[in-house]
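Colleague: Below: sequence and its predicted model.
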Amino acid sequence: MKILLVDDVQMERMQLAIRLKQLGHIVEMADSGHEALRLYPEFKPDLVLLDITMPEMDGFEVSSQIRELYPEWIPIIFLSSHDAPEIIASAIDAGGDDYLIKPVDKLVLRAKLQAMQRIAFMRNQLNKKTADLARLNQELEKLAHEDGLTKVRNRRDVDKKLQEMVSVHGRHKVALTVILLDVDFFKLYNDNYGHIQGDQCLIKIASALNNLFVRNGEVVGRYGGEEFVVLVGHSDIYQAELHAERIKTAISSLFISHEHSQVSECVTVSQGVVSIQPTGNESIDELYHMADKALYQAKRQGRNRYVMYDPSMECDSLNE
């Protein structure tokens, strides 16, 4: 174990340190309470052996401060030449876990250390399991919000984020942008290049989008299948067009070969773009509906382009 030995009497401190080292322990010594408190966070002991009677700051005060400053429980054994019951009781009240009478008997010391070593082992095992559990929880939390294939946000997480953005932007009366994009002729890509290559295509597109939208208030997610969604906060209609143009350029620049596309030799995307200053009461389904209408027009007009949503599109669909 790593043992912090605190005693203001040099001879007693040195003698006990020699015994502890002979038993195979690592020992750090302090000659005062102040020194002990300074060493404690650096040394991170498994056990503290603490003399009660010291000038300036006695062992009871040192123990109390350790318990107050460091919530992780570490055993503290008090050392004292006094064996009065009330002193032992005071030691336990001050945060101590055991009590040794000086001069310390060799057999008693060995037995106490064996018991404390078992406790230290169990504590280390518990800490390890706690850390493993925390890491697993982090991974589960990530999986709950992440699309398994592309590693961008999943649909549920994007929906939640969009609802939050509608509320915040409505309250502050600022515009936001929703872009729904679809990979052009992706079925033909899958049919001719295979599903594994199709998955790689989606991963590359997701990565490109993630690299484009990295600032706070920018969200990239997989809407479903070969469709992705991009949310951009504080973005009016002019900025929305710039974002859509950036996406078009970035996807074309990937140069993913698509010999069976009817619009390009490489993979392209069609985009439906909505820029709106929400009231805060809009549903996410309304915004997706508008983006989908614009996306439909982009495909209808020849694909490999973006179309801004216009309310007249609703009339067009009724006429059709």
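Modeller: Nice, I can see it.

Colleague: Please make it C-alpha for all contacts and neighbour counts, starting now.
Modeller: Fine.

Colleague: Show me what secondary structure element comes after the longest helix belonging to the chain.
Modeller: Taking DSSP state H as the criterion, the chain has its longest helix at helix 106-145. Where DSSP states H and E defines the elements, the next helix or strand beyond helix 106-145 is helix 155-172.

Colleague: same for that next one, what does it pack against?
Modeller: Packed against helix 155-172 by the contact rule (3 or more CA pairs under 8 Å, 6 or more residues apart in numbering; DSSP states H and E) you find strand 176-183, strand 218-224, strand 227-233, helix 284-300.

Colleague: Distance to Q138 and mean neighbour count added to the ones you listed, as a markdown table?
Modeller: Formatted as a markdown table, the helices and strands packed on helix 155-172 follow (distance: least, CA to CA, whole Å; neighbours: other CA atoms under 10 Å):
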| stretch | distance to Q138 | mean neighbour count |
| --- | --- | --- |
| strand 176-183 | 29 | 26 |
| strand 218-224 | 20 | 21 |
| strand 227-233 | 25 | 23 |
| helix 284-300 | 28 | 20 |
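
Colleague: try this one next to it:
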Amino acid sequence: MIAMLSIQESLTVLVVDDQAVPRLLARAALESLGHRVLESADPEGAVRLFMQSRPDLILLDVEMPGHDGYWVARQIRAAEQGGWTPILFLSGRNGDEEVWRGIEAGGDDFLSKPITTTLLSAKLRAMQRLLVMRAKLLERSEELRAANAQLRELSTHDALTGLCNRRAIDERLHQEIAACRREGQPLSLALLDIDHFKRFNDSAGHVAGDACLKQVSQLLTDACLRPRDLAGRYGGEEFALILPLTPRSGAMTYARALLRTLARAAIPHPDSPVAPNVTLSGGLTTCVPDEATTAEGLLLRADDALYQAKAKGRNRFFSYEMQLDTEEQLHQNSRL
């Protein structure tokens, strides 16, 4: 939360003037009003002191040897990078041209020399009001940013499991197709279902069903070991895995490891004809994307492979390209 400035609070004021007497008078007036004073007698030193101390307000003499006050103001504005520190120019000249040059350089107001405590107090109060208004605006902007981030989170993540939702999966899949196309690297996609989840809900109830979905979601999240791997809830008991830089053989190895991890978790299924514990069926598709590759095409192939995995008895993954499921591949490997 941004700290709010009260109009009654004291300020740290940087006084910049090459002449000692005007600096002394300004210090006396400011301290009588309860403000803390920093002083600089030269333009370059003023910029350095500003960078070191970040004062709340600057009283800046216009006429100085070498660089004038307008130069100092421009340096300070460039150094703030989006911030804003009120600058009051001090000058014996206050014609229209001088005011215009001051505003162009980044100043906010003019005070004619010699300054009076009464006028200085009024100007400072006006600047304090602007500082308070800016702090409030920044606070509201921060609240809006946080609200937008929360809205973005809600719009891209599933409320129950915390996984990416279908919208986010589709968006990420388009991004990874483009990235793998540029890189000339393989991309694997898996769609997977919890086997006989309706029977789970009918037997154990929807509260237990939600708990099961959360457990499986955490397992899928933990299985995403690389930064670009993504697990998402595609809908109901259906999930998606996006696995960039994963060839088809690697995807099958990944799928077998995932099934073993789920088996070790031993989440009881009260009414499954497949196994006493929760199992998954999944469809895999892998390609090195080219200009003809689309997210819709990958999803259709993964969905077709998922259908094949279910038709072959569930509790397995089927690869669309290899036309092989994890059980068959395991048996083939054992014969080698």
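Modeller: Done, it's in. Keep in mind the model is a prediction, meaning the values are calculated, not measured.

Colleague: TM-score for this pair?
Modeller: Here the TM-score for the pair of chains, by TM-score structural alignment, normalised by the length of structure 1, is 0.85; 313 aligned residues with a CA RMSD of 2.7 Å.

Colleague: out of the helices and strands packed on helix 155-172 of structure 1, which comes closest to E12 of structure 1?
Modeller: Nearest of these to E12 of structure 1, taken as CA to CA: strand 218-224 at 64.5 Å.

Colleague: Tell me the counterpart residues of the closest one in structure 2, please.
Modeller: With TM-score structural alignment applied, strand 218-224 of structure 1 matches the range 229-235 in structure 2.

Colleague: cool, and stretch 189-200 of structure 1?
Modeller: Stretch 189-200 of structure 1 covers residues 200-211 of structure 2 once aligned (TM-score structural alignment).

Colleague: what's the mean distance for the longest helix of structure 1 versus structure 2?
Modeller: Averaged over the aligned pairs, helix 106-145 of structure 1 sits 1.4 Å from structure 2 after superposition, using mean CA distance after the TM-score superposition for structure 1.

Colleague: Centre of the chain to that helix, how far?
Modeller: What separates the centre of helix 106-145 of structure 1 from the centre of its chain is 22 Å, taken as CA atoms, centre = their mean, to the nearest Å.

Colleague: what's the angle between it and strand 218-224?
Modeller: On the basis of axes from the mean of the first three to the mean of the last three CA atoms, to 10 degrees, helix 106-145 of structure 1 is oriented at 70 degrees to strand 218-224.

Colleague: now helix 106-145 of structure 1: which residue numbers in structure 2?
Modeller: By TM-score structural alignment, helix 106-145 of structure 1 lines up with residues 117-156 in structure 2.

Colleague: And L188 of structure 1, how far from M122 of structure 1?
Modeller: 59 Å (CA to CA, to the nearest Å).

Colleague: Who has more neighbours out of these two?
Modeller: Neighbour tally, L188 of structure 1 and M122, criterion other CA atoms under 10 Å: the higher count belongs to L188, 16 against 12.

Colleague: Can you name the residues that contact that one?
Modeller: Taking CA atoms under 8 Å, 6 or more residues apart in numbering, we find L188 of structure 1 in contact with 260-261.

Colleague: Check for me that it belongs to a helix.
Modeller: Yes: assignment of L188 of structure 1 by DSSP: H, G, I helix; E, B strand; the rest coil places it within a helix.

Colleague: hmm, back to that, wait, which of the helices and strands packed on helix 155-172 of structure 1 is closest to Q10 of structure 1?
Modeller: Evaluated over those, closeness to Q10 of structure 1 peaks at strand 218-224, with 63.0 Å, by CA to CA.

Colleague: helices or strands up against the closest one?
Modeller: By 3+ CA pairs under 8 Å, 6+ apart, strand 218-224 of structure 1 packs against helix 155-172, helix 195-212, strand 227-233.
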